[in-house]
Structure formats: structure tokens, C-alpha cells
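A.B. asks: Need the 3D shape of this:
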Amino acid sequence: MHDIRAIRENPAAFDAALARRGDAAMSSSLLALDEARRAKILAAETAQAEQNKASKEVGAAKGRGDEDEFQRLRALVSEKKAEIARMQEEAKALDAQLTDALARIANLPADDVPDGADEEDNVEIHRWGNPRNFDVAPKEHFDIAGVAASMDFETAAKTSGSRFVMLKGAVARIHRALAQFMVDTHVDQNGLLEVNSPVLVRDDAMYGTDKLPKFGEDSYRTEDGMWLVPTSEVPLTYSVAGDVLDEAALPIRMTAHTLCFRSEAGSAGRDTAGMLRQHQFEKVEMVSITHPDGSEDEQKRMLDCAQGILEALEIPYRTVVLCTGDMGFGARRTYDIEAWLPGQNTYREISSVSTTGDFQARRMNARFKPADGGKPQFVHTLNGSGLAVGRCLIAVLENGQQADGSVKLPTALAPYLGGKTVLTADGALA
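C.D. replies: Just a heads-up that it's a prediction; the model follows:
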């Protein structure tokens, strides 16, 4: 959510920042709504003062026996009362229009975010690991012999339709081990608080984390009006909604492993093979609530946490900073981590780490009280995948595949797999 006061102070800068995202100028229409709203409020306040004055004079007219003046003043009080009610309703309607308009405008990019139109303009800033040289052409995850029988798309389609999968046996266990490894690493090494969060949330939680009103079609809604979370960013971030936190409590760092649900409304025809893009998937999410002065460093810390997971799993990756045209709606800056998938011979996104500044905090009124006793300020919120479990499974399987159809598994997973380090060609752990 944008601060209308900041737009009033520098409308040209606001429009220039929107233009970097490829969005049209909005300040004129917003300020016109704001001016009309403020004019109605002022008119209502003026009418209220006139009503108060007339109310005081009614008694005086009655006391001196001036019936005509008494009746005139009574009629004026009644007229002003109706006028005030009408103008307050009009001001309320204009305020709702302004709030809705502000809620539909994307966050402004940070100054250091590169300009660009789409993913082709993203800028690589880091690369780790060297892709393997395979003796034979590497296969995609679902075609690896040791995987194929345990990655059942046909049965999932029978029960749920396209973009679902049933993982079975050893592959299901590897998937579970990955999630456990991620959570343990974030808790034990990275100092995050583990949270077991709901996957059903109310409208307010989706709105507060900028998923509504503009992107409702991207998520699933139940018949009684609840939403299935697109990521646990929603309940974790919204957990501080309406709070005034002590400055000493910041930063708050959380992680959760949950099911996530997305309609993939804009991805028809994309990534239809395999389990890269699913309606239901699992993710280990990281969320930080910080002091504004600490949010820049916090984003870098979160990025290191996510990259560390891939390095521990021995998966080559690269990190890019998203350009203005490829960033998500609520982000000021986003780093994408892309894992190397030899079956596709390319890097694919496995984590996004974003800072929203105070964009979400304004929507959900999340503030902190400065230690010096000053006026409460909005916190900054950040979120990042640490990591997408299904995509990490794909990366582990494809990078570890062997010519005989088996898969060499990362050493870091052995404690979670009973010491086993190989998925055999017939789909067993050894």
C-alpha cells in the first residue's frame, strides 16, 4: 500500500518509479480523488461547526421567547445534521475508492533494481558449482529409471486432474527428507523460529500480504470464503498485523514448511510435463519482520540462507536480481536463485527472496515502537523460499542421476534417509 502523503509531496517521483515497472502514471487520478475526499471532510467539519453554533443558539432563542428564531434555528440544526451525514458518506465512499486504487498499484522498485521488460533483462550476480559432464544425455526427472515408477502422474490426474502428482516409496521419502533438512538447517544454523502455520486464511490476511484484491484468480477459495495459501508467507507475515511491536523484538525471523496452492492461471501450456509447475506443492518459507534500517542487510542474510541449502545439497545454481519488469507486485527488490537442471539443460527458479519495504506493513498496520519513545513506525517485511521442496527434489534427482538409471543422493540427506545415499535403478534406497 502506498502512502498518499508521499505521493502528494512528490507526484513526479511516484510516476517515474511506476514508469520503471512499465506502468502508467497514476498520481493525477490519485490526487484528484484525494482532493475530493479532503474537500468533503472539510465541508463536513464546517457544517458540524455551524450545527454546533446553531444548537447553542436554539436554547437562547427559546429562553427569550423568540419563537420565529427558535423554529428557524431548529430547522437549521436539522438541515446541517442531514448535510453532515451526506458529506460524511460521500467522504467515506471517496476514501474507499482511493484505498482501493492505492491497493492495486504495485510497489515501487528500489533505486538499484535494474530496468528491464522481462526475465531476459534480469542480471546475474552470483554463480556456484559447475554442472556435471554426463557420459550420456541426462534425462528429465520423470524419465529417470529409478524415479519413474514412484512419480505417478496418471493416478493423480484420475483423482485431481492435471498438474498434480503422487509421489511413492523412496521418492516420497526423499521429498520428505528434503523438507526436514531445510527446516532443521534454518532452525539450527540460521536461527529462524519454526512455525506450524495454517494453510487456510481469511480475506484480510490475503489482502494484508498484497495477494488481494488484484490477484485473487491466482489462488483457490473455499465455498465459505477462506483461501488456500499460495505460500506460508501469508500467515507468517500477517501474524504481526495490527501489532505495535517493541523495537527490541526486531528482527522476527520465522520459517514454516507447508502445502501451498496456486491455480497457475497464467501458465497454460507451460511446464506441463513433470512436477515443475503444480497446483499443490510444498515449500519451506522464510519470513522476516525488521526495523527499516535493517531490511537491506536482512535480505542479503536471507539470500545466504537459501543459497546455503543448495550448496549443502551440492546443486549448482546461479542468482539473479530481477529487473523492474519481472518483479512481483509487492516487491521492492527480488533475488531469484535458479538451480541447474541438466534434464532441461538450463537453470530454473527454485527460490525468490524479496523485500517489500513497508508496502505490506501499511496494508496490515504492522508497526513498532521506537526505543527512544518516538511515534510508532511501520516495520519492513521480507519473504523468501528456503526452498521450494518439489523443485529441489527435481534438482537432486537430475543432478545425481547415473547412466544405469540410479541416482546418487547428497550426503547431507543421509541422516534423514537412514544412512542411505543412493536411489537404485529399481526405485529403492541403498
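A.B. asks: From here on, just use CA atoms for contacts and neighbour counts.
C.D. replies: Fine.
A.B. asks: How about residue 299: what's its closest non-neighbour residue?
C.D. replies: For residue 299, ignoring the flanking residues on the chain, the nearest one in space by Cα to Cα, 6 or more residues apart in numbering is residue 355 at 6.4 Å.
A.B. asks: Tell me how many other residues surround that neighbour.
C.D. replies: 26 (other Cα atoms under 10 Å).
A.B. asks: Buried residues in stretch 27-41, which are they?
C.D. replies: By neighbour count on 16 or more other Cα atoms under 10 Å, the buried set for stretch 27-41 is 27, 30-31, 33-34, 37, 40-41.
A.B. asks: Next, residue 78: secondary structure please.
C.D. replies: What DSSP: H, G, I helix; E, B strand; the rest coil gives for residue 78 is helix.
A.B. asks: can you check the one 4 residues further on too?
C.D. replies: For residue 82, the secondary-structure state derived from three-state DSSP is helix.
A.B. asks: quick one on the thing from earlier: does the residue nearest to residue 299 touch residue 294 like I think?
C.D. replies: No - between residue 355 and residue 294 there is no contact under Cα atoms under 8 Å: 11.1 Å.
A.B. asks: From residue 365, how far out is residue 88?
C.D. replies: According to Cα to Cα, to the nearest Å, residue 88 stands 24 Å off from residue 365.
A.B. asks: Restricted to helices, list the buried residues of stretch 27-41.
C.D. replies: Counted as lying in helices by DSSP state H, out of the buried residues of stretch 27-41, are 27, 30-31, 33-34, 37, 40-41.
A.B. asks: for comparison, sequence B:
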Amino acid sequence: MLQVQFIRQNKELVLERLAVKHFKEPGIVEEVLALDDQRKKLTLEYDETQAKINSASKEIGKLMASGDKAGAETRKQDVAAFKQALGPIDEALRKTEKDLHDTLVKLPNLPGANVPQGKTPEDNVEVRGGGSKPVLAEGSVPHWDLAKKYDLIDFELGNKITGSGFPVYKNKGARLQRALISYFLDYNTANGYTEVLPPYMVNEASAYGTGQLPDKEGQMYFVTEDNFYLIPTAEVPVTNIYRDEILKESELPVRMTAYTPCFRREAGSYGKDVRGLNRLHQFEKVELVQLVQPDKSYAVLEEMVQHVEKLLISLNLPYRILNLCGGDMSFTSAQTYDFEVWSAAQEKWLEVSSVSNFESYQTNRMKIRYKDENGKNQLVHSLNGSSLALPRIVACLLENNQTPGGIMLPEALHHYFGSDRIA
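C.D. replies: Okay, the predicted model is just below:
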């Protein structure tokens, strides 16, 4: 959530950056400022009326002590009148504060200075890439056929048990999932991240804190009786670990990694791009979260990008890194890099990770702060990234490494999987 003071002091900049994000309701900025003016006016009225009550109450004691009962009675009547006037002011103030908050959360985060102009994925800027696209032998097939051939994943069984988008991993397919999760977590913890295992459901406050509410409410599964949401990513519970906390500067950066299943309704997703593992309602992912000092967050963003890049290199997967344009970024992000890997059998790029800097947008909602060297409370910056999402990684590993002798696995997975191939 943006801070009102920042909006007031930098209105033209805010409008200019919202335009980069192609935000369709810039008039909300004026609504926020008008509501803030009303809030200040009502706050002043409230404080002045409360001061009159306090002053008159003190006078009553003095008048009673001096024996002036008539004067004391008059001031009591004044206090009663002031209190009666205070009620409507307090009610109006509370309503204005709620209206201000509800309007403020409609504004997305502002894109950073290095975010490219553009509106669609075609406007994203490729930063760099690596690896070579494999040339498959004649007769090579996509991962959904390989999954059936080697009895790795049963999509029809998942559809029977739950529905479309909930696959059942079997035999060596289940082992490959476990191997990837263990490898990713070990890789992250070896690089200074603390592993956590959070709940897979969160309350409304947690979903609001990371920006899933109110922006992505329609994409989450909701447990109505308990008012819980199934997590769309580990980012939500992990970042909320520090909600309403004040950290010491010496405790920063906070670096966490977590494995969780992720649940997404993916409403409106249809067609060939959802086949197989390309788009699921439940999938596994290993996540990174960092909380850092504001002046270090963009250096940390680049560090996290390099961390994920090295992980992809270790899997021998051809990849590219995209700096997302303003119109293709999420509601809460200030800058996002997407990682895509090449699916050889499908002959297209598949997104497998997003690494984002949210600056103080999330932490302002969650009130995650630290005490600076002057003892003043400051908002930290939050960042997160996938390291990595499994479905499309599995799809590309199967497709890119298929041979007549089986599916060859990268050396980094041999220990975790217990073999060099799926045969």
C-alpha cells in the first residue's frame, strides 16, 4: 500500500508512474488526497472538542473546591454539550479513515525507475539467457505423452479424485518431485536462506498483507466456514511471519525459503496452453523471501536473480530472463524479472520463476519495520522469488532430455533421485 504522505508530496511522480503501469483509474489519487484532507479536518475538530472537554473538566474541580456550585454546574452542562458534539465528529472521522483506507488499497505499487515502458508481454525486455535449445530426435513427444509412457503422472486419475488441474504423481514421477524439492531447498539453505514450513492456509489479514486481497480474491480457493484462504504461493504465509514486528537493523536481511503446495483457481485459463503441467490448480513450489533495508533492496533483487539463474544453469535448462514492462507487472510489484525455460517438444518458452521487489508496498500493509541507527522506525522492503516452481521445470526436464534409452537427468539431481535417468 502506498503512503498518503508520499502521494501528497509526489503527486505528479505518482501519476507518471501509474501511467507506466497502465493503471486505468488515476482519479483515485485525487480521491485519496481529498479524503486525507477531510480526515485532517475532522481530526482537528475532534482534538479541539476533546481539549474543550478536558479544560472544562479541570475547571469543574476548581469551581467545586472554591464553593462555586452554580459555576461548576454550568461547566458540567458545557462538558455534556461538548461530548454530545464529539460523537458525530468521531463517527465521521472513523468513516473517513475507513473510506481513505479502502480507496488507498485500490492503487497499485509504483513501477521502479528501471521498469520498461509497455503494456503487453511482447514489450518485456530480455536481459540475458543461457543454455542451448536441444534438437530432439524424430518421434519425440511432449511431456504429457512421456508421463504416460513412463507411468510418471496420471492426469485422468487426478481429474477423477478432484478435477482438472490436480494431477497424481506416481512412481518415479513422485520421486522426481521429491528430488527437486530437496535439491532446491538444499541449494537455498546452502546460500544463507533459513528453511521454514508454514501453514498452507492463511487468514484474511495475511492475504491482505501481501496484496492478494483485494486484488486477487477471485483466484484463491476460499474455506468459507473458517474464513481461510488456501495459499497461492508460500510468499503469503512466509512474509506474514514478521507482520506487526519491529526488527533490529542488525537482524536484516531476513532470508527465508519454503516448500509448499500452491493452490490457484486460474479462472479464465483455457485452451492448449493449459495442457499437461503447463497450468495447474495445485502445484509444488520452493519460494524465497527477503526483508531488507530500503537502500539495499535493488542490489538484493539482482542477487536473487543471479541465485535463481545459477539454479537453472545447474539443471542444464536453456533459459532467458525478462524484465517485465509496466503493463505486464503484478499489482503489488515495483519491479519483476521473469525466468522462462525452453520446452523443446512444445517449442515455446514456459515461465518457471518470477523474482520481484515490492519495496515497502507489502510491508506498509503488514507494518513490518526496523529501527534505524537513529532509533527511528522505518519500513523494510520485501522481495520474493520462485526457486523454483516445479510443474514446468518437470515438463522441460522430461521433454528436453528424452532419448531412446530413457529420460536423462542433470547431474545435480543424480544423488537426490538415486539414478541418472528415468527408464
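A.B. asks: And the TM-score between these chains?
C.D. replies: The pair, once superposed, lands on a TM-score of 0.95 when counted by TM-score structural alignment, normalised by the length of the second structure; 420 aligned residues with a Cα RMSD of 1.8 Å.
A.B. asks: sorry, back to before: which residue in the second structure lines up with the residue nearest to residue 299 of the first structure?
C.D. replies: Superposed on the second structure with TM-score structural alignment, residue 355 of the first structure falls opposite residue 357.
A.B. asks: what does residue 250 of the first structure give?
C.D. replies: Aligned by TM-score structural alignment, residue 250 of the first structure pairs with residue 252 of the second structure.
A.B. asks: what about its match, neighbour count?
C.D. replies: Other residues near residue 252 of the second structure come to 14 when the count uses other Cα under 10 Å.
A.B. asks: Same check on the one 4 residues further on?
C.D. replies: Counted by other Cα under 10 Å, the residues lying close to residue 256 of the second structure total 21.
A.B. asks: Check the mean deviation of whatever helix or strand it lives in from the first structure.
C.D. replies: Taking DSSP states H and E as the definition, residue 256 of the second structure sits inside strand 254-263. For strand 254-263 of the second structure, the mean deviation from the first structure after alignment is 0.8 Å (mean Cα distance after the TM-score superposition for the first structure).
A.B. asks: what packs against that strand?
C.D. replies: Under the contact criterion of 3 or more Cα pairs under 8 Å, 6 or more residues apart in numbering; DSSP states H and E, strand 254-263 of the second structure touches helix 171-190, strand 194-196, strand 282-292.
A.B. asks: Try it again at 6 Å.
C.D. replies: strand 194-196, strand 282-292 (3 or more Cα pairs under 6 Å, 6 or more residues apart in numbering; DSSP states H and E).
A.B. asks: average distance between the shortest one and the first structure?
C.D. replies: Mean deviation of strand 194-196 of the second structure from its aligned counterpart in the first structure after superposition (mean Cα distance after the TM-score superposition for the first structure): 1.1 Å.
A.B. asks: Give me whichever of the helices and strands packed on strand 254-263 of the second structure is most buried.
C.D. replies: Mean neighbour count (mean count of other Cα atoms under 10 Å) peaks for strand 282-292 among these, with a mean of 24.
A.B. asks: distance between it and the chain's centre?
C.D. replies: 9 Å (Cα atoms, centre = their mean, to the nearest Å).
A.B. asks: If we go by neighbour counts, what in the next helix or strand after that strand is buried?
C.D. replies: Reading on from strand 282-292 of the second structure to the C-terminus, the next helix or strand found by DSSP H and E is helix 297-314. Using 16+ other Cα under 10 Å as the test for burial, helix 297-314 of the second structure gives 297-298, 300-301, 304-305, 307-309, 311-312.
A.B. asks: wait, residue 262 of the second structure sits on residue 282?
C.D. replies: Yes - applying Cα atoms under 6 Å, one finds residue 262 of the second structure in contact with residue 282, separated by 5.5 Å.
A.B. asks: Now do stretch 396-415 of the second structure: everything it contacts.
C.D. replies: With contact meaning Cα atoms under 6 Å, 6 or more residues apart in numbering, stretch 396-415 of the second structure is reached by 142-143, 315, 343-345, 420-423.
A.B. asks: Span of that stretch from start to end?
C.D. replies: End-to-end for stretch 396-415 of the second structure, by Cα to Cα: 20 Å.
A.B. asks: Repeat that for stretch 330-349 of the second structure.
C.D. replies: End-to-end for stretch 330-349 of the second structure, by Cα to Cα: 20 Å.
A.B. asks: Residue 18 of the first structure versus the residue lying farthest from the centre of the first structure, what's the distance?
C.D. replies: In the first structure, residue 65 marks the outermost C-alpha relative to the chain mean, sitting 68.2 Å out by Cα atoms, centre = their mean. Look at residue 65 of the first structure and residue 18 of the first structure: by Cα to Cα, they are 65 Å apart.
A.B. asks: could I get the buried residues of helix 297-314 of the second structure as JSON lines with distance to residue 205 of the second structure?
C.D. replies: Shown next, in JSON lines, are the buried residues of helix 297-314 of the second structure (distance: Cα to Cα, whole Å):
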{"residue": "297", "distance to residue 205 of the second structure": "25"}
{"residue": "298", "distance to residue 205 of the second structure": "27"}
{"residue": "300", "distance to residue 205 of the second structure": "27"}
{"residue": "301", "distance to residue 205 of the second structure": "26"}
{"residue": "304", "distance to residue 205 of the second structure": "27"}
{"residue": "305", "distance to residue 205 of the second structure": "29"}
{"residue": "307", "distance to residue 205 of the second structure": "31"}
{"residue": "308", "distance to residue 205 of the second structure": "30"}
{"residue": "309", "distance to residue 205 of the second structure": "33"}
{"residue": "311", "distance to residue 205 of the second structure": "33"}
{"residue": "312", "distance to residue 205 of the second structure": "34"}
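A.B. asks: Would you mind measuring from residue 390 of the first structure to residue 261 of the first structure?
C.D. replies: For residue 390 of the first structure, the distance to residue 261 of the first structure equals 13 Å [Cα to Cα].
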